[in-house]
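Student: generate coordinates for the sequence data below:
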Amino acid sequence: MSAELRALRNDRGVTCLDVADALGCSESKISRVETGARGLYPDEVSAILGFLRVPADKRKELLRLLREGEERNWHEVSEAMSPMWEELSRAEQGVAAIRNYEPLLIPGLAQTSDYTRALMRRLNPDLSEADVEKRVSLRRRRQRILGRLGAPDVRLIVEETALRRAVSGADVMRAQLEHLLALNRRSNVVVRVVPFSVGAHAGHEGPVMLLDYVAEPTFAYAEIRALNSFIEDSAPVERIKSSWRQISAVALSVEDSARRIASVIGDLTGHEERAS
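Tutor: Predicted coordinates:
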């Protein structure tokens, strides 16, 4: 579908910028739609087809195929899950670098299955076990980019609060923290910690996620409760970049972060020994 949209635009002799101006969005958004790096939504595709003056019969057929494909793909994951999760996974496939700061929880790209499972159960107590497992599966699928050929450069910053927050039992938390240490030994992944000793800082405004591309502008992703959005306008993206720089400035070095994580693992072990 993405390739067909690009072919239809080329046949009309217009540029991505022409389409973007007509639809009131960014040129990079249209480019990602055409390369498959961004999910396709029927209302957006309909608007593009309308601007390109695609005949009604052709437009109707393409939208039918899109909706049928969307329904099949979504069924594989979860009917109860936000489509933005699926779109984020797609957007990350063509990314060169990911920068993610999380103040409260371990970043999704670094979560173990047991940590995700416990988190989903606590955040969504009405979810069935089947839907919990589907969400765990989606997160695992998203994490495959860390080990693929040409994997992106991933920079993760997490508050010490998240390391010590008992999302589940000691065994789950210990395995999660050991996984962070293992990720930090990968050549393409860096995990850093903002310690308790740091006072108020830019990260207290909320999570930060920036996706960098080689030939396209950086954009940000925001997820707050049931609200999810991609931020592409340059002004807010620049502000989020500034926040990332400020958070990076107060985070521990990679080596000191690893020592802090190991210290928390030690605290968990010591607490268990005292409890027994």
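Student: C-alpha only now, for contacts and for neighbours.
Tutor: OK.
Student: thought residue 47 was touching residue 23?
Tutor: Yes - at 7.3 Å, residue 47 counts as touching residue 23 under the criterion of C-alpha atoms under 8 Å.
Student: where along the stretch 101-250 of the chain do the strands fall?
Tutor: 153-159, 189-194, 208-212, 219-224, 227-231 (DSSP state E, counting those that start in this stretch).
Student: I'd like the structure of this one too, to check against the first:
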Amino acid sequence: MDGLEEEVEGEVSDPRRRFAEECRDRRELYPDRRLNQGQLARMLRTSRATVSRLETCRGSIPPDLPPLLDQVFSTDGLFKRLYEEIVAQSFPAQYRRGVALEREAIVVRQWSPTVVPGLLQTADYARTLLRGGAPRASEEEIKANVSARLARQDILRREAPPDVRVVLCESVIRRQIGSRDIMRGQLAALLTHGAKAAVRIQVLPLDAEAHLFIAGGARFLTGPNHMTVVCVEAYRTVAIIEDPEHVREALRAYDGLTGEALPTRESARLIRGQMEALT
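Tutor: This is a model prediction of the structure:
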């Protein structure tokens, strides 16, 4: 799901319809006076056409609008919650549970041997990956897929974000995805993310020993109940491992990766050096 596999489904989901209906109803029943689309657009600092698309389920929802709608209509997070449901359902069915678990996680651990994980991708980097995975997709489809992927990053902007622990194979930062400018921007974003208190990024050197996950990536999602599941993804498939013994084995392997990986400061220096080499 972090590389080439994402694909937004064409069918409008129920949360999307409810989002549209709530927006229209609350606009028309606004206290004191009924708002038209233009008036609401001015309150949201957007265009009337955007409000029209929101209310007719056309196109993707700009991620900055749900909290503004909650503010304008005093809806205590209703539009934000609906938006999160829409994002989760915009992924193919096999990925939805993983997205939902990620949204609720208090700890996200990830090992990535090939690309920067979706939680840390820039729009340009994500667009390049998605375009490579779907060369026949329209620009509108690619735009929607990019928006869905970037919306996953909303969890990092919460007042209490999850702890995020990422180990990247050194090849991830050395493999140029897209132009030099795109890759340089992605490496700069990694440094910005890595400077946050809740995020730790480590790089596993190319000469590291073989390990359990050498053939593919894995995400470890720990929920509010402190139970952890492991998501292992391949081409258009995802397996969610919940068996406690297998989860413990996977976590031990991940702990081994963090021990073999460069410390965070050395990892940041390596990332910065690769970024500067692209100037």
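Student: that older thread, of the strands of the stretch 101-250 of structure 1, flag the one that's most buried.
Tutor: Of all the strands of the stretch 101-250 of structure 1, strand 189-194 has the most neighbours on average by mean count of other C-alpha atoms under 10 Å, namely a mean of 25.
Student: before we move on, which element is the residue nearest the centre of structure 1 in?
Tutor: Structure 1 has residue 88 as the residue nearest its centroid, 5.1 Å off, counting by C-alpha atoms, centre = their mean. Assigned by DSSP states H and E, residue 88 of structure 1 belongs to helix 83-93.
Student: so how much does that helix differ from structure 2 once superposed?
Tutor: When structure 2 is superposed, helix 83-93 of structure 1 averages 2.7 Å from its matched positions, counting by mean C-alpha distance after the TM-score superposition for structure 1.
Student: also stretch 240-250 of structure 1?
Tutor: Averaged out, stretch 240-250 of structure 1 is 1.2 Å away (mean C-alpha distance after the TM-score superposition for structure 1).
Student: pull up the aligned stretch in structure 2 for that stretch.
Tutor: Matched against structure 2 by TM-score structural alignment, stretch 240-250 of structure 1 falls on residues 250-260.
Student: what is the equivalent residue in structure 1 for residue 92 of structure 2?
Tutor: By TM-score structural alignment, residue 92 of structure 2 lines up with residue 82.
Student: now swap in residue 167 of structure 2 and tell me
Tutor: So, by TM-score structural alignment, residue 167 of structure 2 is matched to residue 157.
Student: nearest residue to residue 212 of structure 2 in space, please, no chain neighbours.
Tutor: residue 253 (6.2 Å; C-alpha to C-alpha, 6 or more residues apart in numbering).
Student: thought residue 108 of structure 1 was touching residue 139?
Tutor: Yes - between residue 108 of structure 1 and residue 139 there is a contact under C-alpha under 8 Å: 6.9 Å.
Student: show me the contacts for residue 164 of structure 1.
Tutor: residue 264 (C-alpha atoms under 8 Å, 6 or more residues apart in numbering).
Student: please report how far it lies from residue 18 of structure 1.
Tutor: According to C-alpha to C-alpha, to the nearest Å, residue 164 of structure 1 stands 50 Å off from residue 18 of structure 1.
Student: go on, residue 71 of structure 1?
Tutor: 30 Å.
Student: of these two, give the one with the bigger neighbour count.
Tutor: residue 18 (15 against 12; other C-alpha atoms under 10 Å).
Student: okay, and the helix or strand where the more buried one lies goes to which residues in structure 2?
Tutor: Secondary structure assignment for residue 18 of structure 1, by DSSP H and E: helix 16-23. Aligned using TM-score structural alignment, helix 16-23 of structure 1 spans no residues in structure 2.
Student: longest helix anywhere in structure 2?
Tutor: As assigned by DSSP state H, the longest helix anywhere in structure 2 is helix 244-260.
Student: by contact count, what packs against the helix or strand just after that one?
Tutor: Read in the C-terminal direction, the helix or strand following helix 244-260 of structure 2 is helix 264-277, with elements assigned using DSSP H and E. On a contact count with 3 or more C-alpha pairs under 8 Å, 6 or more residues apart in numbering; DSSP states H and E, helix 264-277 of structure 2 meets helix 170-174, helix 180-194, strand 199-204.
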